[in-house]
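Undergrad: Could you work out the structure for the sequence below:
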Amino acid sequence: MKRRPLSMLLAPLALLACTQAAAATVIDVTKTPWCGCCSEWVERMEAAGFTVTTRDVDKLDPVARAAGVPDTLRSCHTARVEGYTIEGHVPAADIRRLLASRPDAVGLSVPGMVAGSPGMEVPGRSDPYMVVLIGRDGKHRVWARYEGGAPAHRH
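TA: Next up, the predicted model:
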């Protein structure tokens, strides 16, 4: 009988565990059917390894309100991932950091539709923007700042 190294025997199990972990991170996106930048953001999240489902609605305000997003932090789509709300064009790295640190919060938002944020890329233009952590108490704070598309500061 030929002996195999333990690593060869465990490799398939490790691969299965990684595959299941990646498949477990599902982002459910609610958007309007006519919003192209929302579809672009979905593509960015899929490219980052998330599994994304989408639901089209005519009115987003009731969805965002029910998800705990204040009017001042709204954008063009509202998503849910592992109990958190993701409003707008939040970068995948910030969603991963949120899921890893598990703060007691509603979720994250990139208010508005900022040129240079994921899904809002504009050739030759990338505006600074903030990712905001929405607290359950109605308060919010800066989670990350981006200057020209690159992270400038993470809190």
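
Undergrad: switch to C-alpha atoms for all contacts and neighbour counts from now on
TA: OK.

Undergrad: Just the element for Arg97, please.
TA: helix 92-101 (DSSP states H and E).

Undergrad: Actually, Glu40.
TA: Applying DSSP H and E as the criterion places Glu40 in helix 36-47.

Undergrad: One more sequence to fold, the one below, so I can look at both together:
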Amino acid sequence: MDAPAGTAVAAVEPLPDHPREPIPLDAEAPIAMRVYMSPTCGCCSLWVEHLEENGFEVESIHRHDMGDVKAALGVVPQLSSCHTGVVNGYVMEGHIPAADIRAFLAEAPDAHGLAVPGMPIGSPGMEMGDRIDPYDVLAFDSDGTFRVFNSHGM
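TA: Take a look at the predicted model:
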């Protein structure tokens, strides 16, 4: 969905302020996720395809004001990437593997979300042959503090 030039852009849906329920790893129903992304970003579309191939039902929302979207959803600049998702009240920033999102949702931790800062080669949507640069998936809080949730390409 993309707003025509000169029209008002809908506000970013706020996150819930209540505890989130875990989503079991073996959940058979698709997991709904809203993804905000630039309409011109090819790697964002590839990441959405990765999610859909792994049991997510994605609503893609094209925005030209991604900095504003990230600010509204509490993504601090040092954790940012090119797209931002919202699933079960959590923020998902960047090229996070679907398996890590599922594991995080099964835990339902007291955190703001997950992030893969930047655009690491070999992460979902950033594939380049067999090359996988090492990267961390970070669990982060609304104040920007974070911890390593999982590591890839090590």
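
Undergrad: ok, and for the helix holding Arg97 of structure 1, which residues are buried?
TA: Residues 92, 95, 98-99 are the ones in helix 92-101 of structure 1 that count as buried (16 or more other CA atoms under 10 Å).

Undergrad: which bit of structure 2 covers it?
TA: Aligned by TM-score structural alignment, helix 92-101 of structure 1 falls on residues 98-107 of structure 2.

Undergrad: among the buried residues of helix 92-101 of structure 1, which two are most distant?
TA: By the measure CA to CA, Ala92 and Leu99 form the most distant pair in the buried residues of helix 92-101 of structure 1, at 10.6 Å.

Undergrad: Which residues are in contact with Val42 of structure 1?
TA: Counting by CA atoms under 8 Å, 6 or more residues apart in numbering, Val42 of structure 1 touches 29, 52, 119.

Undergrad: before we move on, back to that, now do the helix holding Arg97 of structure 1 against helix 36-47, angle only.
TA: Orientation check (axes from the mean of the first three to the mean of the last three CA atoms, to 10 degrees): helix 92-101 of structure 1 against helix 36-47 gives 60 degrees.

Undergrad: Comparing helix 92-101 of structure 1 with structure 2, how large is the average distance?
TA: Mean deviation of helix 92-101 of structure 1 relative to structure 2 after superposition (mean CA distance after the TM-score superposition for structure 1): 0.7 Å.

Undergrad: Now do the next helix or strand after that helix against helix 92-101, angle only.
TA: Moving toward the C-terminus from helix 92-101 of structure 1, the next helix or strand (DSSP H and E) is strand 105-110. Interaxial angle, strand 105-110 of structure 1 versus helix 92-101 (the same axes, to 10 degrees): 170 degrees.
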